[in-house]
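**Q** build the 3D model from these lines:
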Amino acid sequence: MSIEIANESGVAVDEGSLIAVARFALDKMQVSPLAELAISLVTLQTMEDLHERWMELPGPTDVMAFPMDELGGRRPDAPDTSPALLGDIVLCPAFAGDQARTAGHALDEELRLLTVHGVLHLLGYDHAEPEEEREMFGLQRRILDEYTVAARDAQRRTRQRSADDRLLGVVGLDGPATPGDGARRQRGR
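**A** As a prediction, this is how the structure comes out:
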């Protein structure tokens, strides 16, 4: 799965985290691993211009999704799940920062939420009607909850491997843990 990110917002964000949560959401939604996705982070002015041009709504917004025409916003329960260019997700960190403060969490968390939200829009989910909103927001919450658990488990495993390697005196290719201690060399696990 190819996920490209372009940060033109002037705000430092954890781009790796956005790619990871997008990949996690696409995997959960059983999107082909050959699919391509682009994520752009833009300024308030750029987002305002896009919002007015494409949605005919004034002012900036937090996230916009632009599905590619050939995919047509395909949900996983739709026929023909062939590989395709999914489309673009556009995020506005400055706008999202205000939302994050209001919600009482970090900007990175808000941007992950908006990334999943954008992925779901690309796959054809919407929230214009109450039933659609319940479905989309419920799915969004489940994906984010599962991602959070998986990310914590991965961090825990990484810390445990590092602690085990230090305890055993195992190091990478650069040399033993302490000079002359006879520690065995081991290639990465």
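**Q** C-alpha from now on. contacts and neighbour counts both.
**A** Noted.
**Q** now do the strands in this protein.
**A** Using DSSP state E, the strands found in the chain span residues 2-7, 36-41, 63-67, 85-91.
**Q** from the contact counts, what lies against the longest one?
**A** Which is strand 85-91. Counting contacts by 3 or more C-alpha pairs under 8 Å, 6 or more residues apart in numbering; DSSP states H and E, strand 85-91 is packed against strand 36-41, strand 63-67, helix 107-122.
**Q** residue contacts, the residue nearest to residue 132 when sequence neighbours are not counted?
**A** Spatial nearest neighbour of residue 132, excluding adjacent residues (C-alpha to C-alpha, 6 or more residues apart in numbering): residue 126 at 6.0 Å. Taking C-alpha atoms under 8 Å, 6 or more residues apart in numbering, we find residue 126 in contact with 120, 132, 133, 136.
**Q** for residue 114, which of the strands of the chain is the nearest?
**A** Of all the strands of the chain, it is strand 63-67 that lies closest to residue 114, at 6.2 Å by C-alpha to C-alpha.
**Q** report the angle between that closest one and strand 85-91.
**A** Strand 63-67 and strand 85-91 meet at an angle of 170 degrees, taking axes from the mean of the first three to the mean of the last three C-alpha atoms, to 10 degrees as the criterion.
**Q** quick one: strand 63-67 to chain centroid distance?
**A** Centroid displacement of strand 63-67 relative to its chain, using C-alpha atoms, centre = their mean, to the nearest Å, is 14 Å.
**Q** can you list contacts of it?
**A** With C-alpha under 8 Å, 6+ apart as the contact definition, strand 63-67 has outside contacts at 51, 73, 86-92, 114-115, 118-119, 121-123.
**Q** tell me which stretches of the protein form helices.
**A** Remark: helices of the chain, listed N- to C-terminal, are 15-28, 44-55, 93-103, 107-122, 130-168; assignment by DSSP state H.
**Q** one more, please, to line up against the first structure:
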Amino acid sequence: MSIEVLNESGEVPSPVGEQELHDLGRHVLDQLRVHPRTELAITLVDESAMEALHVQWMDLPGPTDVMSFPMDELRPGSDTETPEGVLGDVVLCPSVARKQAKDAGHSVEDEILLLTTHGILHLLGFDHAEPAEEREMFELQRTLLLTYLAQRGRTTTAAPNARSEH
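**A** Below is the predicted model of the structure:
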């Protein structure tokens, strides 16, 4: 699996280390049986870059927390089929995540891990526009984040089914 993590946010060090984001991405993709030769990029950007993307792709003003840009429209694998390809890009804005974490009363790290999981699920075709879709996506998001953290001997202060602001 090729997972590239880039910190273009100007925040050094990043609120979440590159290895942590890589490991979370690998966990999510492994759990959803995504082909081992799939490519994923996770990029952290500043508010002005995120705002430009938000306006360009969603026609909405201001920066947002996370955006997903699917490439090959891959879906979770099954026992018989796991197509390979370029999953796409998850773009995160740590400064927006920091504000959301403060408002929610949990750590920035937990917020970014939650948003990363959320973004990867969007790349895999999950959505939350309809109530049934939202229940499915947020339960899966919760399970993936909690199992990842449990493997690392950690818990989260974030509500793993919290909504992204996008």
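**Q** how close does the equivalent of residue 52 of the second structure over in the first structure sit to residue 72 of the first structure?
**A** Pairing criterion TM-score structural alignment: the partner of residue 52 of the second structure within the first structure is identified as residue 49. For residue 49 of the first structure, the distance to residue 72 of the first structure (C-alpha to C-alpha, to the nearest Å) stands at 24 Å.
**Q** out of these two, which sits in the busier spot?
**A** Each of residue 49 of the first structure and residue 72 has its neighbours counted (other C-alpha atoms under 10 Å); residue 49 has more, 17 against 13.
**Q** would you list the helices and strands packed on strand 85-91 of the first structure in a markdown table and tack on mean neighbour count and distance to residue 147 of the first structure?
**A** Compiled in a markdown table, those are given as follows (neighbours: other C-alpha atoms under 10 Å; distance: least, C-alpha to C-alpha, whole Å):
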| stretch | mean neighbour count | distance to residue 147 of the first structure |
| --- | --- | --- |
| strand 36-41 | 20 | 18 |
| strand 63-67 | 21 | 20 |
| helix 107-122 | 23 | 10 |
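**Q** among these, which is nearest residue 5 of the first structure?
**A** Of those, nearest to residue 5 of the first structure by C-alpha to C-alpha is strand 36-41, at 4.7 Å.
**Q** for that closest one, name the packing helices and strands.
**A** Packed next to strand 36-41 of the first structure, using 3+ C-alpha pairs under 8 Å, 6+ apart, are strand 2-7, strand 85-91.
**Q** coming back round to it: which one of the helices and strands packed on strand 85-91 of the first structure lies closest to residue 151 of the first structure?
**A** Nearest to residue 151 of the first structure, of all these, is helix 107-122, at 12.3 Å by C-alpha to C-alpha.
**Q** between the closest one and strand 85-91, how many degrees?
**A** Using the same axes, to 10 degrees, helix 107-122 of the first structure lies at 140 degrees relative to strand 85-91.
**Q** the match of residue 52 of the second structure contacts residue 60, doesn't it?
**A** Yes: contact criterion C-alpha atoms under 8 Å: residue 49 of the first structure and residue 60 qualify, at 7.4 Å.
**Q** return the most buried member of the helices of the first structure.
**A** Comparing these by mean neighbour count (mean count of other C-alpha atoms under 10 Å), helix 107-122 comes out on top with a mean of 23.
**Q** average distance between it and the second structure?
**A** Taken against the second structure, helix 107-122 of the first structure registers an average deviation of 0.7 Å after superposition, with mean C-alpha distance after the TM-score superposition for the first structure.
**Q** likewise stretch 136-150 of the first structure?
**A** Stretch 136-150 of the first structure, aligned to the second structure and superposed, deviates on average by 0.5 Å (mean C-alpha distance after the TM-score superposition for the first structure).
**Q** looking for the alignment partner of residue 24 of the second structure in the first structure.
**A** Under the alignment defined by TM-score structural alignment, residue 24 of the second structure corresponds to residue 21 in the first structure.
**Q** isn't its match up against residue 115?
**A** Yes: using C-alpha under 8 Å, residue 21 of the first structure and residue 115 qualify as a contacting pair, with a distance of 7.4 Å.
**Q** and residue 27 of the first structure, what does it touch?
**A** Taking C-alpha under 8 Å, 6+ apart as the test, what residue 27 of the first structure contacts is residue 33.
**Q** list the contacts of residue 24 of the second structure.
**A** With C-alpha under 8 Å, 6+ apart as the criterion, the residues that contact residue 24 of the second structure are 113, 117, 148.
**Q** still contacting in the first structure, which of those?
**A** On the basis of both residues aligned by TM-score structural alignment, their matches' C-alpha atoms under 8 Å, what survives of the contacts of residue 24 of the second structure in the first structure is 113, 117, 148.
**Q** so who does the first one touch?
**A** Which is residue 113 of the second structure. 21, 24, 145.
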